[in-house]
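Enquirer: sequence unavailable; structure follows:
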């Protein structure tokens, strides 16, 4: 059997967890649980950390991580039931390909009901801007003279290499970007780099230029996000924006990388107040929009990077989303045909009826905390839902009535951090079975830790 399914692999960690559980308040249902994976490990119930983890604990976790790597598994959840005599039943929970890992929890993350489906903001294409034109600062001839003066003698790309890059990317490179690669050794370290021209040019524009063969288009999949977080996002491009509020765009051609590793792109799909060919930074700490750095590549090379002029979240209202009902006394206050995302978080009143939001054409995400809905069956009348998050009791009502919306592409179960993961896994598998998706699997290992 694989080492991951060998009780001896887990025994050192289980001994440490059991000893710690004796010194602190035990879980209400008497179990030990956790998640171990490439992004680290968590345990439930969570314990206050008394300084750094011991060497023994680190070694025990590393032992399991090696077994995971050998089994080519991304992560695993576990629950251990330990009797007073030390007899132990260890449940290993493999989320499988249809479930995202939960964040800092032992419970399943988003359930992927449609293979390959993306949340709506990740499917959104740029709005057309037929009147968009290059900035007056765009001057390929000036750009060429400046580059030749900065990196004299540099050997650039051939026309055949530029044509090959265009064919690979599926786009025609703008004239300024062609000039950059035609007359310089942009990004070329080693072959063809005359007297460190690539590094000299990087310093001149305060970023690392990519070689022609590494240019790419920053479409939405290049900005990954877990399904639940993605479903809560709303694309919003105000009339005065220079950069469209998109996750990605077929017109964002990445040609450089900033000091923090952020992609820098030529923007061929600008916002209403932007310029064709402007330079934008795609912030890795944001999942929507970009930061305007320069009005053109000429502007960037001649004048350097600007301070950035991205519209900050919160600087403007987001009419398409209402993610918190705190302070409201009537759901009708959020009714708007543009409403896309609704969360009952913060609601303090009597259980809500969803009747006021029925029929809204764009309502695609609903997250309802346990106890906030008067009648969960009303959800069946929200015909545009793509993502739904409910507590176990509300999911039970929908499942028993056969009322889970067919429009759903992903779903989530809201549970307390320390809740027993096994009933949650069973519920998740019922939801996955509605769409014939691969289930979460469980393997039970038996062993003996001996008495304390």
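Expert: Arrived safely. Quick caveat: nothing in here was measured; it's all calculated off a predicted structure.
Enquirer: make it CA atoms for all contacts and neighbour counts henceforth
Expert: Fine.
Enquirer: how about the strands in the stretch 101-250 of the chain?
Expert: Assigned by DSSP state E, counting those that start in this stretch, the stretch 101-250 of the chain shows strands spanning 111-112, 208-209, 216-217.
Enquirer: can I get those in JSON lines with distance to residue 434 and mean neighbour count?
Expert: Putting the strands of the stretch 101-250 of the chain into JSON lines (distance: least, C-alpha to C-alpha, whole Å; neighbours: other C-alpha atoms under 10 Å) gives the following:
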{"stretch": "strand 111-112", "distance to residue 434": "12", "mean neighbour count": "27"}
{"stretch": "strand 208-209", "distance to residue 434": "49", "mean neighbour count": "24"}
{"stretch": "strand 216-217", "distance to residue 434": "36", "mean neighbour count": "20"}
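Enquirer: got TSV for the ones you listed, with distance to residue 234 too?
Expert: Output for the strands of the stretch 101-250 of the chain, formatted as TSV (distance: least, C-alpha to C-alpha, whole Å):
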stretch	distance to residue 234
strand 111-112	20
strand 208-209	31
strand 216-217	22
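Enquirer: second one coming, line it up with the first:
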């Protein structure tokens, strides 16, 4: 009944925001008293960034909810409205006159805009469902690849039966069904493993100690057959703003191909720390079919060798990774800034894919040396570092571009935004006006007829300060 009398208001109701606004007025009175002065932030169902100072807890005590009770309760009111309205997050900027008249500007997310930091948008996805070039790369064929000499399904099965007596194994029909679902034949070693144990939680009847012993026996947290998956590139999600900075590296002496994902990487377990273990059916030129690799949850590209075979993994035999001479070649990703490369010329070579121009203490840089590079696809430039922004028009292969607001303004006014782009981003300083940035983002989105960031103004009155 209480819920019917006091329903959660919408995010477009001034009452929803009033507790947050009163806290912001109390803390930022001087800034808000200046004509046009604004305070901005972001509130989402997963967290919030609201510019309020927090009291330090007493010495020797950890921070507790009671230390931020007012902020928490005010924000929770907004988060409840977000959940009710089916909105994941909203950015805001507020103006409050001394007499209490308030303008609250809301920026609701667009499906074409990735999450950013604070009130500013992340990358703008200009082409729907587009992915950076590394996410399109497939493994090179290695026709001579073969299983490692150490691979021995019979020894693997016998060892596991000795370690796991009485364990329930998968049937041949269950294994075949998994192959149909995945669209790939499981290697013999993986089949042998699942014939011994199907790794279903219900088989342990809630016994955590039994689950621990099981993981110890198979040397990983083994997935059930229904949870096996192929680690294709699409399963390794990364926002455009970071993914565009990666590059695939497949070397002629590689044991594991340095890809984002592969149709031959069958993930079967976890190392207990969030890193995935997979059997590799598309090894590098010096690898083995069925070798065990690890996909780090902290990296977007590549995988590391764990064992030459599943048999080696279970028997704790070290991998015999072949030694190789270091192949030196210019990097595909280059950084020009005050502490890295000191010129664009130093970064240029035919294989350059990504150039990031950072904080710079010299004269503005010309992009002319980049013209004609066959693989250049990503350019990011810190505000104020470019001598002539319109030189970007000569870089016809760009798929991702990140510039400051002023640089984007030049391209927009000259109608020179590269049409080859799949995504873009606006590089902002922390104090950049989020409303102006949202307007600029919408201009870019409109060029590709993509959904815009929704701007709403809510008027209210907080009354004079008591």
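Expert: Noted; the coordinates are in hand. What you are looking at is a predicted structure, and each value in this text was computed from that prediction instead of being measured.
Enquirer: where does the TM-score land?
Expert: These two chains, once laid on top of each other, score a TM-score of 0.91 by TM-score structural alignment, normalised by the length of the first structure; 444 aligned residues with a C-alpha RMSD of 2.7 Å.
Enquirer: just to revisit the earlier point, closest one to residue 371 of the first structure among the strands of the stretch 101-250 of the first structure?
Expert: Closest of the strands of the stretch 101-250 of the first structure to residue 371 of the first structure is strand 111-112, at 21.7 Å (criterion: C-alpha to C-alpha).
Enquirer: packing partners for that closest one?
Expert: Here strand 111-112 of the first structure touches strand 410-413, helix 421-433, going by 3 or more C-alpha pairs under 8 Å, 6 or more residues apart in numbering; DSSP states H and E.
Enquirer: out of these, which gets nearest to residue 147 of the first structure?
Expert: Residue 147 of the first structure sits nearest to strand 410-413 of all those, at 49.7 Å, using C-alpha to C-alpha.
Enquirer: would you map the helices across the stretch 251-400 of the second structure?
Expert: Counting by DSSP state H, counting those that start in this stretch, residue ranges of the helices within the stretch 251-400 of the second structure are 310-314.
Enquirer: same check, this time on the stretch 1-150 of the second structure
Expert: Ranges of helices within the stretch 1-150 of the second structure are 2-5, 14-27, 29-33, 69-85, based on DSSP H, counting those that start in this stretch.
Enquirer: let me have those in TSV, adding mean neighbour count and distance to residue 349 of the second structure as columns.
Expert: Formatted as TSV, the helices of the stretch 1-150 of the second structure follow (neighbours: other C-alpha atoms under 10 Å; distance: least, C-alpha to C-alpha, whole Å):
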stretch	mean neighbour count	distance to residue 349 of the second structure
helix 2-5	7	65
helix 14-27	18	51
helix 29-33	16	49
helix 69-85	18	49
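Enquirer: tabulate those in JSON lines, adding columns for distance to residue 364 of the second structure.
Expert: Output for those, formatted as JSON lines (distance: least, C-alpha to C-alpha, whole Å):
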{"stretch": "helix 2-5", "distance to residue 364 of the second structure": "60"}
{"stretch": "helix 14-27", "distance to residue 364 of the second structure": "39"}
{"stretch": "helix 29-33", "distance to residue 364 of the second structure": "34"}
{"stretch": "helix 69-85", "distance to residue 364 of the second structure": "43"}
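Enquirer: which stretch among those comes nearest residue 374 of the second structure?
Expert: That would be helix 69-85 among the helices of the stretch 1-150 of the second structure, by C-alpha to C-alpha, at 46.0 Å.
Enquirer: in the first structure, what residues pair with the closest one?
Expert: Mapping helix 69-85 of the second structure onto the first structure (TM-score structural alignment) gives residues 55-71.
Enquirer: got a list of contacts for the matching stretch?
Expert: Stretch 55-71 of the first structure is contacted from outside by 2-4, 9-10, 12-13, 16, 36-38, 41, 74-76, using C-alpha atoms under 8 Å, 6 or more residues apart in numbering.
Enquirer: do stretch 247-266 of the first structure as well
Expert: Here stretch 247-266 of the first structure makes contact (C-alpha under 8 Å, 6+ apart) with 121-122, 124-126, 206-212, 214-223, 235, 267-269, 277-284, 287-289, 297.
Enquirer: mark which of those are buried, thanks.
Expert: Burial by neighbour count, judged by 16 or more other C-alpha atoms under 10 Å, picks out 121-122, 124-126, 206-212, 215-220, 223, 235, 267-269, 277-283, 287-289, 297 from the contacts of stretch 247-266 of the first structure.
Enquirer: do you know how far the residue nearest the centre of the first structure is from residue 166 of the first structure?
Expert: For the first structure, residue 225 is the residue whose C-alpha lies nearest the centre (C-alpha atoms, centre = their mean; 1.2 Å). Residue 225 of the first structure is 28 Å from residue 166 of the first structure, where distance means C-alpha to C-alpha, to the nearest Å.
Enquirer: how about residue 163 of the second structure, what's its match in the first structure?
Expert: Structural alignment places residue 163 of the second structure opposite residue 150 in the first structure (criterion: TM-score structural alignment).
Enquirer: ok, and the closest non-adjacent residue to its match?
Expert: Leaving aside its sequence neighbours, residue 150 of the first structure sits nearest to residue 201 (C-alpha to C-alpha, 6 or more residues apart in numbering; 7.1 Å).
Enquirer: residue in the second structure matching residue 232 of the first structure?
Expert: By TM-score structural alignment, residue 232 of the first structure lines up with residue 245 in the second structure.
Enquirer: list the contacts for the nearest residue to its match once chain neighbours are set aside?
Expert: Spatially, and ignoring its direct neighbours in sequence, residue 245 of the second structure is nearest to residue 354 (6.2 Å; C-alpha to C-alpha, 6+ apart). Residue 354 of the second structure makes contacts with 244, 245, 246, 247, 332, 333, 334, 376, 377, 378, 379, as judged by C-alpha under 8 Å, 6+ apart.
Enquirer: put the buried members of those into a PyMOL selection.
Expert: This is how PyMOL selects the buried members of these, with burial counted by 16+ other C-alpha under 10 Å:
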select buried, resi 244+245+246+247+332+333+334+376+377+378+379
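Enquirer: just the contacts of residue 354 of the second structure now: which is nearest residue 34 of the second structure?
Expert: Of all the contacts of residue 354 of the second structure, residue 34 of the second structure sits closest to residue 379, with 37.8 Å by C-alpha to C-alpha.
Enquirer: how close does that closest one get to residue 109 of the second structure?
Expert: 25 Å.
Enquirer: quick one on the thing from earlier: and the helices and strands packed on strand 111-112 of the first structure, which is most packed in?
Expert: Most buried of these, by mean neighbour count (mean count of other C-alpha atoms under 10 Å): strand 410-413, with a mean of 26.
Enquirer: what span of the second structure is that strand aligned with?
Expert: By TM-score structural alignment, strand 410-413 of the first structure lines up with residues 423-426 in the second structure.
Enquirer: what's the mean deviation for that stretch versus the first structure?
Expert: Compared with the first structure after fitting, stretch 423-426 of the second structure has a mean deviation of 0.6 Å; criterion: mean C-alpha distance after the TM-score superposition for the first structure.
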